[in-house]
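*Asks:* just to be clear, the model below is a prediction. Sequence and coordinates:
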Amino acid sequence: MSRVTDGNAGGATRIGIGSAAEDRALQHLQRHGLVLVQRNYRVAAGPSARGGEIDLILRAPDRDGTLVFVEVRSRGRDDHGGAAASITHAKRRRIILAARHYLQRLRGEWPPCRFDVVAIDGEQLEWLVAAFDAG
């Protein structure tokens, strides 16, 4: 695995690490037949709330064409509960907000949807299918 550095402190940047984790997650999901629709979908912050972002939006290979909204989390080690445990209720709310915004842009009927998480702790990758719901 390559290391992206910021050129100043010699450490890997958060953006570089996040991008590398998203690349790794995307490759894993594509190997399982999912097709990339959009990457890093962002919704601007409103007057009373932070905006939201979806790391990856993919189409599942099922016959219903399920849209899969994926949050990628990465940690160098399995500290403090690991990458999956770092997805707070507030973070889930922002992901759901962005997903609703994305769906409103679609024409016609909305496809089935789900929220997955790809958690990367060091070299260990875990794909959590339907990790949470919008309800």
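*Replies:* Cool, the structure landed.

*Asks:* going forward, measure contacts between C-alpha atoms and count neighbours the same way
*Replies:* Will do.

*Asks:* next one: the one residue sitting closest to the centre of the chain from residue 123, what distance?
*Replies:* By C-alpha atoms, centre = their mean, the mean C-alpha position of the chain lies nearest to residue 71, the distance being 2.0 Å. Look at residue 71 and residue 123: by C-alpha to C-alpha, to the nearest Å, they are 17 Å apart.

*Asks:* now the nearest residue to residue 65 once chain neighbours are set aside: how far from residue 53?
*Replies:* Nearest non-adjacent residue to residue 65, counting by C-alpha to C-alpha, 6 or more residues apart in numbering: residue 59, 5.9 Å away. Here residue 59 is placed at a distance of 17 Å from residue 53 (C-alpha to C-alpha).

*Asks:* second structure for comparison follows:
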Amino acid sequence: MTGQTDINARSAAARARRDAGQRADLSGRSAEARVAAEYERMGYDLIETRWRGTGGEVDFIFAQGDLLVFTEVKKARSIDAAIRSLRTGQMQRIHRAASEYLAHAPNGQLSEVRFDLAAMDGSGHIQLIENAFGHF
């Protein structure tokens, strides 16, 4: 009987992890939709969503005139926690992806760019931080 109990426990744990992952994905997508709407309200055009290059992924790429804005969205219980969750390695991957994206942009690596962080708390408040991390 112990073997069956272990199998049931592992199965329940796997379901719990899957359910938690699905909730996190839905929460993240909801946050992204709210952030995209906020940028569009401010006059930015959404160019790409979850753009993936060989070096990494960028949540959003917006344009306003010649300016390209690479935006990372972070959601946590508080704005401060969301801000702290952006790690150096992730910034480096975003830079690599942006560089790859710019290789196909009309002005290439000479494009005017900005790297923003959109932080959202558990209540849905958004703080947009322009130039949150530097250019490569």
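*Replies:* Received, thanks. Since the model is a prediction, treat every value here as computed from it, not as a measurement.

*Asks:* quick revisit: specify the local secondary structure of the residue nearest to the centre of the first structure.
*Replies:* strand (DSSP: H, G, I helix; E, B strand; the rest coil).

*Asks:* tell me the first helix or strand C-terminal of the longest helix anywhere in the second structure.
*Replies:* Ranked by residue count, the top helix of the second structure under DSSP state H comes out as helix 2-41. Later in the chain than helix 2-41 of the second structure, the nearest helix or strand by DSSP states H and E is strand 45-52.

*Asks:* check contacts around the residue nearest to the centre of the first structure.
*Replies:* Contacts here follow C-alpha atoms under 8 Å, 6 or more residues apart in numbering; on that basis residue 71 of the first structure touches 54-56, 95, 115-118.

*Asks:* do residue 127 of the first structure as well
*Replies:* Residue 127 of the first structure touches 116-119, counting by C-alpha under 8 Å, 6+ apart.

*Asks:* just flag the most distant two among the contacts of residue 71 of the first structure.
*Replies:* Farthest pair in those (C-alpha to C-alpha) is 95 and 118. Separation: 13.9 Å.

*Asks:* hmm, back to that, give me the distance between the residue nearest to the centre of the first structure and residue 11 of the first structure.
*Replies:* Relative to residue 11 of the first structure, and taking C-alpha to C-alpha, residue 71 of the first structure is found at 24 Å.

*Asks:* the inter-axis angle of the helix or strand containing residue 98 of the second structure versus strand 45-52?
*Replies:* For residue 98 of the second structure, the element it lies in under DSSP H and E is helix 88-102. Interaxial angle, helix 88-102 of the second structure versus strand 45-52 (axes from the mean of the first three to the mean of the last three C-alpha atoms, to 10 degrees): 120 degrees.

*Asks:* remind me what the very next helix or strand once past helix 88-102 of the second structure packs against, helices and strands.
*Replies:* Sequence-wise, the next helix or strand downstream of helix 88-102 of the second structure (DSSP H and E) is strand 112-120. Secondary-structure packing of strand 112-120 of the second structure (3 or more C-alpha pairs under 8 Å, 6 or more residues apart in numbering; DSSP states H and E): strand 67-75, helix 79-84, strand 126-129.

*Asks:* stretch 73-81 of the first structure spans what distance, first to last residue?
*Replies:* 12 Å.

*Asks:* ok, residue 36 of the second structure touching residue 45?
*Replies:* No - counting by C-alpha atoms under 8 Å, residue 36 of the second structure sits too far from residue 45 to count as a contact (9.2 Å).

*Asks:* looking at those two, which one has more neighbours?
*Replies:* residue 36 (23 against 17; other C-alpha atoms under 10 Å).

*Asks:* what is the burial count for residue 2 of the second structure?
*Replies:* There are 7 residues near residue 2 of the second structure, going by other C-alpha under 10 Å.

*Asks:* distance of it from residue 74 of the second structure?
*Replies:* 42 Å.

*Asks:* go on, residue 114 of the second structure?
*Replies:* Distance from residue 114 of the second structure to residue 74 of the second structure, by C-alpha to C-alpha: 17 Å.
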